[in-house]
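Visitor: here is a sequence with its predicted model. Questions after.
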Amino acid sequence: MSAAKATIENVREAILMLQRNNEKPTISKVSKYIGGGSRTTVLALMQQVFEETASAKPKSHMAQAYLIKLASGLVDEIWRNATKLANNDMKHRVDTLIDLNAGISDGMQELIEENASLLARAEAAEDRALQAEAQKAGRNEMDDHLSQLTKLITKLGPGDPEDPAMFSVIQMVADLETAPDRDEVRRRMLAKGFSSDAANRARYHAVHDDYVEERGETPRLYLTPRGRARLAKENLNTPPELGDTA
């Protein structure tokens, strides 16, 4: 079932019924009474009812009925009744304006809070997107940082060409048909029984001592002429340089 459309008539009726029940006519209550309608539309119609009520002429037809009877001699009683009716009508108008003004103010505050909530959710979503982007950039930066650690490691002295871990890295790069990246080198070294630290140190020294080189945005390892010469010296078979076929 579709929601009811807010009109000046049903909004006016809702305000009247709420006042009869001694309830303040807020946007939420008026919308609930008419069975739907846009909150901004309901607010605009409530403001229209407020303006109509403020500019309406006092209801005088009942007072006029009493005034007509002035000629009958009941001047004092009729005047008191007519004044009472006029005062009651004015009081009702004032009460209506007060209630409507309060309801409209509350409605505006509700819309402001809803808008603030939507803005906060949008900012949170943007923050999450920025965090994801920062994490991705952080991973790339970490890879570059690990590469820079070579400079620190070399303070301990150059890598020993006879070191079995570094030799394994050189031989691995030579044997693979496709240049491996850092993660693949680490995985294969772990599979050979080397520790993670030993695998990283071996790769660092192999790169620093120019037996292999790293290329590309996601660094991959390629055998250098020096690495090929070293393997040839050990009478090991080496494939064509990967850089020539990549």
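Guide: The structure has been received and is ready for your questions.

Visitor: all contacts plus neighbour counts: C-alpha atoms, from now on.
Guide: Will do.

Visitor: helices or strands up against whichever strand or helix holds residue 153?
Guide: Assigned by DSSP states H and E, residue 153 falls within helix 75-153. When contacts are defined as 3 or more CA pairs under 8 Å, 6 or more residues apart in numbering; DSSP states H and E, helix 75-153 sits against helix 27-34, helix 39-55, helix 61-68, helix 196-208.

Visitor: if we use 10 Å, what do you get?
Guide: Here helix 75-153 touches helix 8-20, helix 27-34, helix 39-55, helix 61-68, helix 196-208, going by 3 or more CA pairs under 10 Å, 6 or more residues apart in numbering; DSSP states H and E.

Visitor: most packed of those?
Guide: Highest mean neighbour count of the helices and strands packed on helix 75-153: helix 196-208, a mean of 21 (counted as mean count of other CA atoms under 10 Å).

Visitor: the structure to be compared is supplied as follows:
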Amino acid sequence: MSEYEFIFDNLRWSFSNLKSFGQCPFEWQLKYIDCERGVENIYGQFGSLCHKILEMYLKGDMKKDEMLPYYMDNFDSSVEYLVGDKYGSRDKLYRIGYVFFENYMFDITDNKIIGVEQKLDFDFNGKTFIGIIDLSYKDKDGNIIILDHKTAESPFGKSGSVKKTKEKDLLFYKRQLYLYCYGFYKQFGRMPKKIGWNFIRDNKTVLLDVKKEEYDEAVQWATDTIRKIYETDSFKKVDNYFYCNNLCQYRNICYKMTED
């Protein structure tokens, strides 16, 4: 077992925790063992702003026609300006959000809202596991649906089929929501019938039926990942140029630390 077992035993586990380990074990070490302070990126900042607006609307604290003006008024103060942004990433994000909120279609009067930014705190194989469901609701047929807001590109093509380059992304999207299904059942005693995603970048919502084999796969993946973490003593860095330079929350210190 790892020399860090005493730390692992007291962790509050989550989907993002487990996904981070698979992305880069060294990043995982910096956050969960060394407790280093990370930095944000504009994609996360943009996502936080969109989530905040959707939360206010879905909780009834904002009208639908107020969403776009709020977005326009708060984008500059929420999403940092990047010096030397030769790709125009920030401007592209602004346009994506503008189009989304200008055309937002979900009507809270058509569905019965169960929870918005709903916190889960449950036992997972003896571990404390947490999660936040962006939206859970009942449709007109009484089906419980859990929905996640995603600012990433939809993995589904125009025909509805999964894009080959996005199959891995969809797998992790499913794992996240199936773990939330696990927690929802633990906490409320009912299993959701559907999972889905509100793809902000593409301005479309995709719903899928809950499938037992996919649910079981997600639970097994989480179980196996926790076991691997317990068995790890050396948390090695994984190099991925775009991720390391744009998304990793430790991009400002990682290479310096590994070179020292």
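Guide: Received the coordinates, thanks. Predicted, not measured: the structure shown is a model, and the values here were computed from it.

Visitor: got a TM-score for the pair?
Guide: Scored by TM-score structural alignment, normalised by the length of the first structure, the superposition of the two chains gives a TM-score of 0.18; 73 aligned residues with a CA RMSD of 5.7 Å.

Visitor: what's the following helix or strand after the helix holding residue 153 of the first structure?
Guide: helix 164-175.

Visitor: in the helix or strand that comes right after that following helix, what's buried?
Guide: Proceeding N to C from helix 164-175 of the first structure, the next assigned helix or strand is helix 182-191, under DSSP H and E. Across helix 182-191 of the first structure, burial judged by 16 or more other CA atoms under 10 Å covers 182, 185-186, 188-189.

Visitor: which one of those sits closest to residue 170 of the first structure?
Guide: The nearest member of the buried residues of helix 182-191 of the first structure to residue 170 of the first structure, counting by CA to CA, is residue 185 at 10.2 Å.

Visitor: contacting residues around the closest residue to that closest one other than its chain neighbours?
Guide: Spatial nearest neighbour of residue 185 of the first structure, chain neighbours left out: residue 169 (7.2 Å); criterion: CA to CA, 6 or more residues apart in numbering. Contact analysis of residue 169 of the first structure by CA atoms under 10 Å, 6 or more residues apart in numbering lists 175, 185-186, 188-189, 199-200, 202-207, 211-212, 221, 223.

Visitor: residue 169 of the first structure and residue 206 of the first structure, how far apart?
Guide: Going from residue 169 of the first structure to residue 206 of the first structure by CA to CA, to the nearest Å gives 7 Å.

Visitor: hmm, residue 22 and residue 28 of the second structure touching each other?
Guide: Yes. Counting by CA atoms under 10 Å, residue 22 is a contact partner of residue 28 of the second structure at 8.8 Å.

Visitor: those two: which has the busier surroundings?
Guide: The residue with more neighbours, out of residue 28 of the second structure and residue 22, is residue 28; 22 against 16, by other CA atoms under 10 Å.

Visitor: A helix includes the more buried one, no?
Guide: Yes. Assessed with DSSP: H, G, I helix; E, B strand; the rest coil, residue 28 of the second structure lies in a helix.

Visitor: now the nearest residue to it once chain neighbours are set aside: which helix or strand?
Guide: Among residues not flanking residue 28 of the second structure along the chain, residue 21 sits closest, at 5.3 Å (CA to CA, 6+ apart). Using DSSP H and E, residue 21 of the second structure sits within helix 15-23.

Visitor: who are the packing partners of that helix?
Guide: Using 3+ CA pairs under 10 Å, 6+ apart, the elements in contact with helix 15-23 of the second structure are helix 25-28, strand 127-138, helix 167-188, helix 212-230.

Visitor: so which bits of it are buried?
Guide: For helix 15-23 of the second structure, burial by neighbour count (16+ other CA under 10 Å) applies to 15, 17-23.

Visitor: wait, which of those residues is closest to residue 53 of the second structure?
Guide: Closest to residue 53 of the second structure, out of all of these and judged by CA to CA, is residue 15, at 23.4 Å.

Visitor: pretty sure that closest one contacts residue 128?
Guide: No. The pair residue 15 of the second structure and residue 128 does not pass the contact test of CA under 10 Å, sitting 11.9 Å apart.
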